[in-house]
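take this sequence and fold it.
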Amino acid sequence: MHAATALTFREAAAADVAGIVALVESAYRGESSRAGWTTEADLLEGQRTDPEGVLALVESPDSTLLVVERDGALVACCQLEHRGTHAYFGMFAVSPALQGAGLGKQVIAEAERRARADWGATEMHMTVISVRDDLIAFYERRGYGRTGRMSPFPYGDERFGLPRRADLQFELLVKPLA
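The predicted structure is shown next:
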């Protein structure tokens, strides 16, 4: 048994956009996503993100897009956005072949550390599709609490995918970082 290879965390650059889009799509859409447990293939078809959206996050002064590499290969990513006293956690993806091995937990921990250290954030916020009970339970085990505060899914905006059901909405999850 070989030792686990160290992960490298760094801020994304414009040159990373295509790889990030491919990673996010592989984790959430289509048949490849079914290899992992975070798939949204039964809920949504179409795209999860696009190069323009990812590049906007890379270039935004209030946003950090973290990429995670192992042996030079992109294996995970997440976005952090500075919103006053809290940070927003989004665009979280782990390569489907590597899901379930603790990589996601490491990425979340690093994101929380950076939000505290870089911005003094006292809370981390995220939104999750409310019918994703397995995913919400994963975040609850990491200390995130359900708020019951819902926001609508952007039906009709194909940049966010093509919904396969009519009851999709986002629930706000919050974790204190103090």
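
only C-alpha atoms from now on, for both contacts and neighbour counts.
OK.

so residue 13 sits against residue 60, correct?
No. When contacts are counted by Cα atoms under 8 Å, residue 13 is not listed as touching residue 60 (11.3 Å).

of these two, who's got more company?
Residue environment comparison for residue 13 versus residue 60 gives the larger neighbour count to residue 13, 14 against 11, counting by other Cα atoms under 10 Å.

let me see the contact set for the more buried one.
Residues counted as contacts of residue 13 (Cα atoms under 8 Å, 6 or more residues apart in numbering) are residue 58.

list the buried residues in the longest helix belonging to the chain.
Taking DSSP state H as the assignment, the helix of the chain that covers the most residues is helix 103-119. Across helix 103-119, burial judged by 16 or more other Cα atoms under 10 Å covers 103, 104, 107, 108, 111, 112, 114, 115, 116, 119.

looking at the residues you listed, spot the one nearest residue 142.
Each of the buried residues of helix 103-119 was scored against residue 142 by Cα to Cα, and residue 108 proved nearest at 8.5 Å.

a markdown table please, covering the buried residues of helix 103-119 and showing distance to residue 42.
Shown next, in a markdown table, are the buried residues of helix 103-119 (distance: Cα to Cα, whole Å):
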| residue | distance to residue 42 |
| --- | --- |
| 103 | 24 |
| 104 | 22 |
| 107 | 25 |
| 108 | 25 |
| 111 | 28 |
| 112 | 30 |
| 114 | 33 |
| 115 | 32 |
| 116 | 35 |
| 119 | 37 |
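
name the nearest of the residues you listed relative to residue 41.
residue 104 (19.5 Å).

I figured the closest one was touching residue 98, is that so?
No. Residue 104 is not in contact with residue 98 according to Cα under 8 Å; the separation is 9.1 Å.

can you map out the strands along the chain?
Listed from the start of the chain, the chain has strands (DSSP state E) covering 7-11, 44-45, 63-70, 73-83, 86-94, 123-129, 145-152, 162-163, 169-176.

one more to put side by side:
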Amino acid sequence: MHIEFTQAQEQHLEKLVELVNSAYRGESSKKGWTTEANFLDGQRVDIETLREIIGKEDAAILIAEDEDADKIVGCVQLEKQGSDLYLGMLTVSPELQKKGLGRQLLQESEAFAEFWDCTHIVMTVIGIRTELIEWYEGHGFKKTGEKKPFPYGNERFGIPKVPDLYFEVLKKRLS
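You can find the predicted model right below:
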């Protein structure tokens, strides 16, 4: 497998929707450890949301493409917010999880942060995703103590199966 990292363009959006939704929702997501299928139904992302992200001046979706298979196998949303780089939607194909691609996407994200003169990377993770929060903590992120509400009633983010979902804010200082 030969991975090439590039920025998503309009022609990638349909494949990105398929990848992200397959990694987080539905039966296919249960092949990996990042599934949200036990507490959220519906979509994780749609084409309109992705189009908005890539249309912003200080934002990008970084994609990891397996050039041998001509397939997008990972992605991450990056957006400059003052001196912070917001990192979201870190996705690895369920079949390829636990093989280091998520770590590579984080490293590429840090390179973007440096290019954009950011001093921190900030993200939100659903609070009940303790194993995912621990994974990020193992990569230098720390809980800030800040919590943000989950957008109940907005099916664009999914359909909750459980009450009391919220986002935990994590932050990493860059050297």
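
and the longest helix of structure 1, how far out from the chain middle?
Once both centres are worked out by Cα atoms, centre = their mean, to the nearest Å, helix 103-119 of structure 1 turns out to sit 12 Å from its chain's centre.

what residues does that helix touch?
Contact partners of helix 103-119 of structure 1, identified using Cα under 8 Å, 6+ apart, comprise 68, 76-78, 80, 82, 87, 89, 94, 121-122, 124, 142, 177.

mind listing what the residue most central in space within structure 1 touches?
Against the mean C-alpha coordinate of structure 1, by Cα atoms, centre = their mean, the closest residue is residue 92 at 1.4 Å. By Cα under 8 Å, 6+ apart, the contact set of residue 92 of structure 1 is 24, 76, 77, 78, 79.

looking at structure 2, which of those hold up?
Of the contacts of residue 92 of structure 1, the subset whose aligned partners also make contact in structure 2 (criterion: both residues aligned by TM-score structural alignment, their matches' Cα atoms under 8 Å) comprises 76, 77, 78, 79.

need the counterpart of residue 25 of structure 2 in structure 1.
Counting by TM-score structural alignment, residue 25 of structure 2 corresponds to residue 29 in structure 1.

sorry, wrong one. I was asking about residue 131 of structure 2.
Under the alignment defined by TM-score structural alignment, residue 131 of structure 2 is paired with residue 134 of structure 1.

how close does the residue of structure 2 most remote from its centre sit to residue 77 of structure 2?
Among the C-alpha atoms of structure 2, the one most distant from their mean position (Cα atoms, centre = their mean) is that of residue 68, at 23.5 Å. Plainly put, residue 68 of structure 2 is 24 Å away from residue 77 of structure 2 if you go by Cα to Cα, to the nearest Å.

just residue 64 of structure 2 next, same as before
Relative to residue 77 of structure 2, residue 64 of structure 2 is positioned 12 Å away (Cα to Cα).

between the two, which is the more surrounded one?
Neighbour count, other Cα under 10 Å: between residue 64 of structure 2 and residue 77, residue 64 has more, with 26 against 22.

what's that one aligned with over in structure 1?
Using TM-score structural alignment as the criterion, residue 64 of structure 2 maps onto residue 68 of structure 1.

same check on residue 151 of structure 2?
Residue mapping for residue 151 of structure 2 onto structure 1 gives residue 154, with TM-score structural alignment as the criterion.

just residue 90 of structure 2 next, same as before
Aligned against structure 1 - with TM-score structural alignment as the criterion - residue 90 of structure 2 pairs with residue 92.

with residue 16 of structure 2 instead?
For residue 16 of structure 2, the aligned position in structure 1 is occupied by residue 20, per TM-score structural alignment.

coming back round to it: and the longest helix of structure 1 with strand 86-94, angle?
Taking axes from the mean of the first three to the mean of the last three Cα atoms, to 10 degrees, one finds helix 103-119 of structure 1 and strand 86-94 inclined to each other by 150 degrees.

quick check: angle from helix 103-119 of structure 1 to strand 73-83?
Here helix 103-119 of structure 1 runs at an angle of 40 degrees relative to strand 73-83 (the same axes, to 10 degrees).

angle of helix 103-119 of structure 1 against strand 123-129?
Computed by the same axes, to 10 degrees, the angle between helix 103-119 of structure 1 and strand 123-129 is 140 degrees.

need the contacts of residue 92 of structure 1 in TSV with distance to residue 172 of structure 1, can you?
Conversion of those to TSV gives the following (distance: Cα to Cα, whole Å):
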residue	distance to residue 172 of structure 1
24	21
76	22
77	20
78	17
79	16
